[in-house]
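**Student:** my questions concern the predicted model and sequence given below.
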Amino acid sequence: LLHRMLSGTPFVGRLISAEDLVGALRGRKTPLEVEAIRRAVETTEALLDEIGAFLRPGRSEREIQAFVHERMRARGVEPAWDPDYCPIVAIGPEAPIGHAMPGDRSVAPGTLVHVDIGIRQDGFCSDMQRVWYVLREGEESPPLEVQRAFQAVRLAILAGFQALRPGVQGWEVDAAARRTLTQQGYPEYLHALGHHIGRTVHDGSTVLGPRWERYGQTPYGVVEAGNVFTLELGVRVPGHGYIGLEEDVLVTPRGAEWISHPQTELWVIRP
């Protein structure tokens, strides 16, 4: 647009985009910025503990979101994105995947409860996903197909974590996670594995994503020490709902470091 506006002037051909420079600058977090993100993640994890205590059969997606908004206000933080979609709460097999407003679907035995939540605290953001299973009467643990899907998601995120280090391109990290998931017999997720976080939930130019047209050149960006990324993916379990996990990680000169505490087992809600 700027080049068209300057058509016929001496400035044509003399200006280049600052996108690469600004993207790299925003992606390289200082130690103080990393500490601010850590604090936002700690608060988010405390909120997730409160959500887990609030969940019980009969609670609706809308009620859960309203509860989280009240707890955010009490802690003096705000949603990291549009409050209508933060947190995203999805319950059961009929819930849509991705950015959708909560509805009237309620916590019920045999269903999965999926929460995608991020906060902005002191100018910096978190972005995490967690999942619970609601036990049926007489069940002591989730069904095997649910446990198997959870472990598949967890292992795929771990593969991405292990591939994340300075010098690799974003698509290589995504490929490691995507390959791990599909080798376990699950369909590939239809989005990127991860993105920068910082002052916003998308704060930098490199995307940990596949080499698909819609991502342009962003998956070819080079990972650098000081970057903070999300790692997120999931699978739908027929008859139960969606298992999605999302972790926040720091890239160090030696590799990746967890900022969030990874969910390593499926949390349960007892009837």
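**Tutor:** Okay, I see it. Residues are numbered from 1 along each chain as shown.
**Student:** drop to CA atoms for contacts and neighbour counts, all remaining ones
**Tutor:** OK.
**Student:** and Pro31, how close does it get to Ile37?
**Tutor:** Distance of Pro31 to Ile37, given as Cα to Cα, to the nearest Å: 10 Å.
**Student:** compare neighbour counts for those two and give me the winner.
**Tutor:** Just comparing Pro31 and Ile37: by other Cα atoms under 10 Å the higher neighbour count belongs to Ile37, 30 against 10.
**Student:** buried residues, the host helix or strand of the more buried one. List them.
**Tutor:** Using DSSP states H and E, the element containing Ile37 is helix 31-54. Of all the residues in helix 31-54, those buried under the rule 16 or more other Cα atoms under 10 Å are 33-34, 36-45, 47-48, 51-52.
**Student:** for those residues, which one is nearest Glu247?
**Tutor:** Glu247 lies nearest to Val41 out of those, by Cα to Cα, at 9.6 Å.
**Student:** which elements pack onto the helix or strand encompassing Ala24?
**Tutor:** Ala24 belongs to helix 19-27 when elements are defined using DSSP H and E. Helices and strands touching helix 19-27, by 3 or more Cα pairs under 8 Å, 6 or more residues apart in numbering; DSSP states H and E: there are none.
**Student:** A further structure is provided below for comparison with the first:
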Amino acid sequence: MAASVVGTSSTLAATTGAGRADDRNSAPLGARLQGVQHFGVTVQNMDRAFAFYTEVLGGTEVMRDGDFKGEPIHYTILADQEIDAHERRVDPRTIGVPDLAGGTQRLDVRFVQFENVVIELLQYRDAGQPMGTGDSWAEPRDHMSPAYPRSMHICFYIRDDVDFDRFITDLEAECARRGMTQVKANRTVAVRTEEERRAAPTSANAIKIRDGKSNGWSLIYCKGPEGEQLEFVQVLDPVKRTFAEALDRRRQMIASRG
């Protein structure tokens, strides 16, 4: 949860550039990294997902590319799944492995820039569909609980002076207006039906921790337009200072390696 919201990879990248090149390849693995470059989300509908991350959440397009096919890209991404299918003696298609090798399916990507992270949207589509549009070749997974192992999420950092509860209300309203019916935030009170979720007071839009080590941390979980797991957080003092001090210590550690 917390790792998504602090530090800028560009700052760390600049810092890690210090030092002699002949020492870099023998340094600990962590010293050879430049922070987090992006988070990736495989989507069912590229147009819908791109509109959400750019028009709704305000990211900006970095680049788009696609129509990727052929054995090098197929095995680069999917070799482990091919091995799994072979060991289970099943058709790879039945466990969600597209045929990039033969070109029956293609891969398209778009990168979206936010202040401190890039999000990559990926779509695997049938070759006959236009590049970067339409629906994915595979059905989305049914299991959507973040408690499932291998689940991932994207965390967005809400600015200090924003009313968190109002933000969630406005986010849901804007997405409903656009027909993005998957975008539904949780509530901090017990709800058993969609009607109860919608009827919950706005004060239940986010949990606000005001004691212990997480004092100043507020959060809520929310599904994105593709059913992907999102988190929105606001980080105020004193926990904000905890993360700022940790970032300063890391920068000092990296600088000392130079």
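**Tutor:** Perfect, thanks for sending it. Everything numeric in this text was worked out from a predicted model, so none of it was measured.
**Student:** could you tell me the TM-score of the two chains?
**Tutor:** Laid over one another, the chains give 0.30 as their TM-score (TM-score structural alignment, normalised by the length of the second structure), with 136 aligned residues with a Cα RMSD of 6.3 Å.
**Student:** still on that earlier bit, which parts of the helix holding Ala24 of the first structure are buried?
**Tutor:** Residues of helix 19-27 of the first structure classed as buried by neighbour count (16+ other Cα under 10 Å): 23-24, 26-27.
**Student:** dump these into TSV; add distance to Tyr133 of the first structure as well.
**Tutor:** Formatted as TSV, these follow (distance: Cα to Cα, whole Å):
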residue	distance to Tyr133 of the first structure
Gly23	39
Ala24	40
Arg26	37
Gly27	35
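**Student:** quick one: which of those is nearest to Gln121 of the first structure?
**Tutor:** So of the buried residues of helix 19-27 of the first structure, ranked by how close each gets to Gln121 of the first structure (Cα to Cα), first place is Arg26, at 17.5 Å.
**Student:** helix or strand for Phe243 of the second structure, just tell me which one.
**Tutor:** Counting by DSSP H and E, the element that carries Phe243 of the second structure is helix 239-257.
**Student:** which stretches of the stretch 51-200 of the first structure form strands?
**Tutor:** Applying DSSP state E, counting those that start in this stretch to the stretch 51-200 of the first structure gives strands spanning 78-79, 88-91, 112-117, 119-121, 124-125, 128-134, 194-195.
**Student:** as JSON lines, these with mean neighbour count and distance to Glu19 of the first structure would be great.
**Tutor:** Shown next, in JSON lines, are the strands of the stretch 51-200 of the first structure (neighbours: other Cα atoms under 10 Å; distance: least, Cα to Cα, whole Å):
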{"stretch": "strand 78-79", "mean neighbour count": "22", "distance to Glu19 of the first structure": "27"}
{"stretch": "strand 88-91", "mean neighbour count": "28", "distance to Glu19 of the first structure": "30"}
{"stretch": "strand 112-117", "mean neighbour count": "26", "distance to Glu19 of the first structure": "28"}
{"stretch": "strand 119-121", "mean neighbour count": "25", "distance to Glu19 of the first structure": "24"}
{"stretch": "strand 124-125", "mean neighbour count": "24", "distance to Glu19 of the first structure": "21"}
{"stretch": "strand 128-134", "mean neighbour count": "24", "distance to Glu19 of the first structure": "27"}
{"stretch": "strand 194-195", "mean neighbour count": "26", "distance to Glu19 of the first structure": "16"}
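**Student:** what's the closest of those strands to Arg62 of the first structure?
**Tutor:** Here strand 88-91 is closest among the strands of the stretch 51-200 of the first structure (Cα to Cα), at 7.9 Å.
**Student:** Ile220 of the second structure: how many residues sit nearby?
**Tutor:** Number of residues near Ile220 of the second structure (other Cα under 10 Å) recorded here: 22.
**Student:** wait, it sits on Gln229?
**Tutor:** No: Ile220 of the second structure is not in contact with Gln229 according to Cα atoms under 8 Å; the separation is 10.9 Å.
**Student:** how many neighbours does the residue nearest to Leu181 of the first structure when sequence neighbours are not counted have?
**Tutor:** Leaving aside its sequence neighbours, Leu181 of the first structure sits nearest to Ala156 (Cα to Cα, 6 or more residues apart in numbering; 5.3 Å). Ala156 of the first structure is flanked by 27 other residues according to other Cα under 10 Å.
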